[in-house]
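>>> This is the structure alone, sequence omitted:
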């Protein structure tokens, strides 16, 4: 029995969830998200909750039961409140700014890095060293944040680079004389 899948997903006020064939559609103030359902699970949409059940009693159905429930929960949360990933830039001269539809990063290279902001994602720089990536799709927000971090990940000696706000960098000791 799935510990995650057995609980129905509550649907908050202002969010509509509809089943169109084998596609689940969630609409809310942050947009619309769609999820293609597998043949291993059965989804029922009641008035204010979504229930997921396995179709068969095999390993794949039980596995997809909890996974599908988590994906639906992420969709409902995304269209109602959204997801945010905060990042911090550390290093002398390292900074970020949003110019039009691009995120411009100065990360110690001989050139500035331009990252085109994908549709459905918003990036805000409150300070030149702080970046907030937000959107309705949890996977896309995480992917965009990971791509930005990959330009210059934090290094272990001085801690310079782009890191997540909640990330702890294990520092190494430098050279000894």
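All right, it came through fine. If you're wondering where the values come from, they're calculated on a predicted model, not measured in any experiment.
>>> C-alpha from now on. contacts and neighbour counts both.
Noted.
>>> what about the residue positioned nearest the centre of the chain, distance to residue 92?
Closest residue to the average C-alpha location of the chain: residue 138 at 2.9 Å, with C-alpha atoms, centre = their mean. According to C-alpha to C-alpha, to the nearest Å, residue 138 stands 31 Å off from residue 92.
>>> what sits against residue 1?
residue 62 (C-alpha atoms under 8 Å, 6 or more residues apart in numbering).
>>> Mind listing residues that contact the longest helix seen in the chain?
Assignment by DSSP state H gives helix 59-80 as the longest helix of the chain. Under the contact criterion C-alpha under 8 Å, 6+ apart, helix 59-80 has outside partners 1-6, 8-9, 11-12, 14-15, 26-35, 37-38, 40-41, 51-55, 135-138.
>>> give me that answer again for 6 Å
Helix 59-80 has contacts (C-alpha atoms under 6 Å, 6 or more residues apart in numbering) with 4, 5, 9, 28, 30, 31, 40, 54, 136, 137.
>>> What about the third one, how many residues nearby?
So that's residue 9. 20 (other C-alpha atoms under 10 Å).
>>> Relative to residue 76, how far out is it?
8 Å.
>>> Likewise for the fourth one?
Separation of residue 28 from residue 76 (C-alpha to C-alpha) stands at 8 Å.
>>> And the helices in this structure, which stretches?
59-80, 138-151.
>>> In TSV: those helices, plus distance to residue 101.
TSV is the format used below for the helices of the chain (distance: least, C-alpha to C-alpha, whole Å):
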stretch	distance to residue 101
helix 59-80	22
helix 138-151	14
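>>> Could you say which of these is packed most deeply?
helix 59-80 (a mean of 20; mean count of other C-alpha atoms under 10 Å).
>>> What angle do helix 138-151 and it make with each other?
Between the axes of helix 59-80 and helix 138-151, defined by axes from the mean of the first three to the mean of the last three C-alpha atoms, to 10 degrees, the angle is 80 degrees.
>>> ok, and here's another one to check against it:
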């Protein structure tokens, strides 16, 4: 039994959910999101509570049960609040700046990196060494943060690169003479 799937998703005030077939649409003050579930689960909306139940006892039905419940819970959170990832840039001369819908990264490469910001995500640069990514879809926010981080991952000897805020980088010892 899925411990996550058993829990119902409660809808806060100002949030409504409508169901048409296997597609649930959640509307809130910050926007609208929809999700189409597989035929392995049953979705029901009643009294400001969304319940997800598996159809059958197959392994796939149990997998989809917990995942579908988590996606619906994230949608409810996304239409009321935003998801946020913070990145730090460490290294001499490494910096970021925002120019319209493009994030310019100077990461010690032979060229500046121009990262096009996708729709549905807001990127701010409070300092030259900090990047804040916000949005209503946790998968999209995490993917954008990972794509930015991939341009210069933290290296283990000096710790230079782009890291998540609060991320610990294990420092290796250099060569000895």
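Cool, the structure landed. Since we're looking at a predicted model, the values are computed, not measured.
>>> Residues touching stretch 115-124 of the first structure, excluding its own?
With C-alpha under 6 Å, 6+ apart, stretch 115-124 of the first structure has contacts from 101, 102, 103, 131, 132, 133, 134, 135.
>>> can you rerun that using 7 Å?
For stretch 115-124 of the first structure, contacts defined as C-alpha atoms under 7 Å, 6 or more residues apart in numbering pick out 101, 102, 103, 104, 131, 132, 133, 134, 135, 141.
>>> who's in contact with the third one?
Translated: residue 103 of the first structure. Counted by C-alpha under 7 Å, 6+ apart, residue 103 of the first structure has contacts 97, 114, 115, 116, 117.
>>> how much space between the first one and residue 109 of the first structure?
In this structure, residue 97 of the first structure and residue 109 of the first structure are 16 Å apart, going by C-alpha to C-alpha.
>>> Residue 142 of the second structure and residue 166 of the second structure: what is the separation?
Residue 142 of the second structure sits 15 Å away from residue 166 of the second structure, going by C-alpha to C-alpha.
>>> Please apply the same query to residue 105 of the second structure.
21 Å.
>>> Look at these two and report which has more neighbours.
Taking neighbours as other C-alpha under 10 Å, residue 105 of the second structure and residue 166 compare with residue 105 leading, 23 against 9.
>>> Identify the residue of the first structure aligned to that one.
Alignment note (TM-score structural alignment): residue 105 of the second structure maps to residue 105 of the first structure.
>>> which residues touch that match?
95, 96, 97, 112, 113, 114.
>>> Please repeat the previous calculation with a cut-off of 6 Å.
95, 96, 112, 113.
>>> Ok, residue 30 of the second structure next?
By C-alpha under 6 Å, 6+ apart, residue 30 of the second structure lies in contact with 79, 80.
>>> which residue lines up with it in the first structure?
Using TM-score structural alignment, the equivalent of residue 30 of the second structure in the first structure is residue 30.
>>> Spell out the residue ranges of the strands in the first structure.
Counting by DSSP state E, the first structure has strands at residues 9-10, 16-20, 23-28, 31-36, 41-45, 49-54, 83-90, 95-99, 102-106, 113-116, 121-124, 130-135, 161-164.
>>> Can you lay out those as JSON lines showing distance to residue 146 of the first structure?
Listed next are those as JSON lines, based on distance: least, C-alpha to C-alpha, whole Å:
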{"stretch": "strand 9-10", "distance to residue 146 of the first structure": "28"}
{"stretch": "strand 16-20", "distance to residue 146 of the first structure": "29"}
{"stretch": "strand 23-28", "distance to residue 146 of the first structure": "26"}
{"stretch": "strand 31-36", "distance to residue 146 of the first structure": "21"}
{"stretch": "strand 41-45", "distance to residue 146 of the first structure": "31"}
{"stretch": "strand 49-54", "distance to residue 146 of the first structure": "31"}
{"stretch": "strand 83-90", "distance to residue 146 of the first structure": "10"}
{"stretch": "strand 95-99", "distance to residue 146 of the first structure": "15"}
{"stretch": "strand 102-106", "distance to residue 146 of the first structure": "14"}
{"stretch": "strand 113-116", "distance to residue 146 of the first structure": "12"}
{"stretch": "strand 121-124", "distance to residue 146 of the first structure": "13"}
{"stretch": "strand 130-135", "distance to residue 146 of the first structure": "10"}
{"stretch": "strand 161-164", "distance to residue 146 of the first structure": "9"}
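>>> Could you identify which of those is most buried?
Highest mean neighbour count among the strands of the first structure (mean count of other C-alpha under 10 Å): strand 161-164, a mean of 24.
>>> Give me the residues contacting it.
Under C-alpha under 6 Å, 6+ apart, the answer for strand 161-164 of the first structure is 87, 88, 89, 90, 149, 152, 153, 154.
>>> Against residue 169 of the first structure, how distant is the fourth one?
Just to be clear, that refers to residue 90 of the first structure. 12 Å.
>>> now the third one
Here the criterion is C-alpha to C-alpha. By it, residue 89 of the first structure lies 13 Å from residue 169 of the first structure.
>>> Perfect, that will be all.
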